[in-house]
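Q: coords below, sequence missing:
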């Protein structure tokens, strides 16, 4: 009941399209960059190709752009710090929640040559968030009765000799592919494919090229499977904590699963076969068009490049250390080597729109289909994935101290992406950054989201209240509840200009009134018939987050 052992060479190759929250925890991924070193033995030379020309300037904003306010200073500081330290060339983060509304933070540039500022209106490569797009396509085909999750893969692809030659494929279902339970090896383990972004960055791959390395019919020895379909393993806590002893009876075993891009290549082929359309067409019809994502498409070649250029110091393949002294532009790597597992191009605004469509409505999936989608397998044996599960179709469920999310992460040479919905707090977190080096996307997530989730809450008067009485001394009593961080003191800002109040800090608050208090209440000066905006910053110098900015609230006083 063990996963098959791969050679040391293959073990050295991380999944370069798939990404997970946990990749950052492996070793010292957030340590300072090393100086550039030669490519290690067994890896191709690290040669940075000439960069492609800058993208044409944007002529109009995204149709899915929403009204927003900029990040509070404490959030923005995290992005500015990573750009200023040279960790990332640029980053865009969108946070959307009932308390905060829509907030956007940007830092750095979309293109180092043109110095164009990065923007949520710009297209970029989303990597394995593509799996979510494909899974939503397949699940809608199931919803229409055109396939079942219990269908054997060979029911749809049995006439393809390469697919029929994949070891154990006769025991694999559509649902197994969606949930990574097939045991089929990751085709990126084949050097001709895994190294292609460095050795042959312009090379075009057909789906059959990606499947060939998995099949006994491919002409060469196929990559060995990771495990046999339907294989299980004992509950790890039963083994490690209780050593297989009481309590009794023994808990049910866990199903094996392993993240492999090959699953989503086969799903792309099935979607084509069932629909009679090319993958880019069927995904366009079922996801991009239905969700209203005009700036999103499945890229099948490198003829059209995204606005945001992608960069790396660690190489367009996963070299085990830094190989360039400065940023290398890898925007033009041919995305066909990722195909339906990682080839989608989108914008942060489109990703937010997709999140709304799938997590907060039945625009794409009805409730019955979502019940299938929200079925998870444990990730406890996956190093770096221990605090996560994987659902039936491009769906991660990571657990963090500040909440549990659903969505997916993505990596592609030069890019990292996160699309997460923290359903317990009704909060979206969308991230795009133009490097795939190390785990800086997780540093942003774990830096910003605790601030989002720890602010003062429950304002009194309620947010948006009207007819609030002004005392005879021209004041209004306000109060709030401490968030996850209790302050040793609180700074209250208020005034008639929403923008100025929202941007105010203890060091810069021109045109805004400010008061420092030690309790969760204050008295604000106010006029009659006035709309007053206010916020509370939590000061906790002994905490990991010494300043927690508060959301903007308002009330209108009685005349």
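A: Ah, there it is. For clarity, every value in this text was computed on a predicted model and none was experimentally measured.

Q: only C-alpha atoms for contact and neighbour calcs from this point on.
A: Fine.

Q: how about the residue nearest to the spatial centre of the chain, what does it touch?
A: Per CA atoms, centre = their mean, the C-alpha nearest to the average position across the chain is that of residue 418, at 1.4 Å. The neighbours of residue 418, taking CA atoms under 8 Å, 6 or more residues apart in numbering as the test, are 129, 407-410, 429-432, 441.

Q: could you dump those to TSV with secondary structure?
A: Output for the contacts of residue 418, formatted as TSV (DSSP: H, G, I helix; E, B strand; the rest coil):
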residue	secondary structure
129	helix
407	strand
408	strand
409	strand
410	strand
429	strand
430	strand
431	strand
432	strand
441	helix
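
Q: Helices of the stretch 51-200 of the chain, start to end?
A: 73-84, 130-143, 153-157, 161-164, 174-178, 191-194, 196-199 (DSSP state H, counting those that start in this stretch).

Q: What subset of the contacts of residue 418 is buried?
A: Applying 16 or more other CA atoms under 10 Å to these, the neighbour count classes 129, 407-410, 429-432, 441 as buried.

Q: Residue 107: which of those residues is nearest?
A: Distance ranking of the buried ones among the contacts of residue 418 against residue 107, using CA to CA, places residue 432 first at 10.9 Å.

Q: My guess is that closest one contacts residue 416. True?
A: Yes. In this structure residue 432 lies within contact range of residue 416 using CA atoms under 8 Å: 6.0 Å.

Q: adding another structure so you can compare the two:
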């Protein structure tokens, strides 16, 4: 898109952005590291904001010898920046808002350790941003009324709240509808943290393919070569894990074509809902999940069918850790989160915490509705445990499909469709390859995580993306399921001109 801001406007944006970084750095115990982390987050910005923040920053003047004097200059600049974007580039107002929030979060280098000074500074920066939101939102609203209407109707269908982010030829649009929690009035944060469920698989598959690119193992290597301790069928390859063609039993249970159900670990759905709820802070180790799955009969001979199995991606995690000698989280940080500046994305392992800000997740059993925002995600492991934001999901899928994470041949392998038996929806390596009603192709992976759901869609070149976060009241009967499918379909239709809903 064309740059419509004056040089003075651009200077205001840069001063506000880097001023926020300076304030947060001063409030932490490690200012140099905090400033570095936050600056990386700023440089991850996309669109007009990204263009402005990436430019030479010599025109920034941050006068003031004390933190208080610096705050007196920076906080009004943040409000002014939000207002001018609302007036001159409304599609970028939410982008700037979300980028600054990611930067100040990145500056808090020990989020698990309380720092009252840093927390208070983060609150002041957020308040300064929000003071400029109202004019920006008013200016941006009429730009994409069809998108706002769509998410409001999705809320009406049964969701507590929805946040949506769209990047296309018209720029960026960000909006939310509904509420962040039951009985509350505040809308869901437009770039809040949420559990992304099976979107985790796309991150995991990308990490595996990056290790293939590094020569750590081959895509068609037998997995047993690297993980001999599990006694895997020697015909199962790395490719089959990512493609769901290994035939290994799904540790969260299998539903066969004749309707027969083979249970796995207790999950929130079906007859084990109460057991899951009562034990939602239990820790499962990846080896335990794999061993449980391998104790069950395989669904089919390796390579002879397609069946979605979380076990494949837990094996992929163990493969990553075995060949690198590092944890999955460390490798994710080295190859994806760090290079892309995805400071809002978390590999939680067994931690039940969800960083602020976030919308709440709920689970209803009988007459009781429980807030399950805090839950131990290790029961899905790398089949669906990660936490992210709509901005980070956009940055990730856009960079991935834009060729920034994988060599072209491996990206082609990733997006090569393999039949699933689902009409107009095939599977590559960690992604669904969807044929839209208009005959186009969309690359996607969606996910759900008990009261939270995430959508991630992109054109194959990464230039047009849709990312969304939904929060709801879940239950053992998956009552929200039909509304979730309809929500996916509605948003794909609005942004890409029609398509199939992702069943994951």
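A: Arrived safely. Here the structure is a predicted model, which means the values were calculated and not measured.

Q: Now the residue nearest to the centre of the first structure: closest residue in space that isn't a chain neighbour?
A: Nearest residue to residue 418 of the first structure in three dimensions, chain neighbours excluded: residue 409, at 4.4 Å (CA to CA, 6 or more residues apart in numbering).

Q: Translate that neighbour into the numbering of the second structure.
A: Residue correspondence to the second structure (TM-score structural alignment): residue 409 of the first structure is matched to residue 446.

Q: From residue 392 of the second structure, how far off is that match?
A: 14 Å (CA to CA, to the nearest Å).

Q: re earlier: and the residue nearest to the centre of the first structure, what element?
A: Using DSSP states H and E, residue 418 of the first structure maps to strand 415-422.

Q: Mean distance of that strand to its aligned residues in the second structure, please.
A: On superposition with the second structure, the mean distance recorded for strand 415-422 of the first structure (mean CA distance after the TM-score superposition for the first structure) is 1.1 Å.

Q: Taking helix 130-143 as reference, get the angle to that strand.
A: Relative orientation of strand 415-422 of the first structure versus helix 130-143 (axes from the mean of the first three to the mean of the last three CA atoms, to 10 degrees): 50 degrees.

Q: Please point out which parts of strand 415-422 of the first structure sit buried.
A: 415-422.

Q: Make CSV from those and add distance to residue 97 of the first structure to it.
A: Below are these laid out as CSV (distance: CA to CA, whole Å):
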residue, distance to residue 97 of the first structure
415, 25
416, 23
417, 19
418, 16
419, 14
420, 12
421, 10
422, 9
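
Q: and which of the residues you listed is nearest residue 327 of the first structure?
A: Using CA to CA, residue 415 comes nearest to residue 327 of the first structure of the buried residues of strand 415-422 of the first structure, at 12.6 Å.

Q: my read: the closest one touches residue 306, true?
A: No. Under the criterion of CA under 8 Å, residue 415 of the first structure is not in contact with residue 306, lying 11.2 Å apart.

Q: how about stretch 516-524 of the first structure, aligned to which bit of the second structure?
A: Under TM-score structural alignment, there is no match for stretch 516-524 of the first structure anywhere in the second structure.

Q: what distance separates the start and the end of that stretch?
A: With CA to CA as the measure, the first residue of stretch 516-524 of the first structure is 12 Å from its last.

Q: Repeat that for stretch 190-209 of the first structure.
A: Across its full length, stretch 190-209 of the first structure reaches 11 Å between end residues, using CA to CA.
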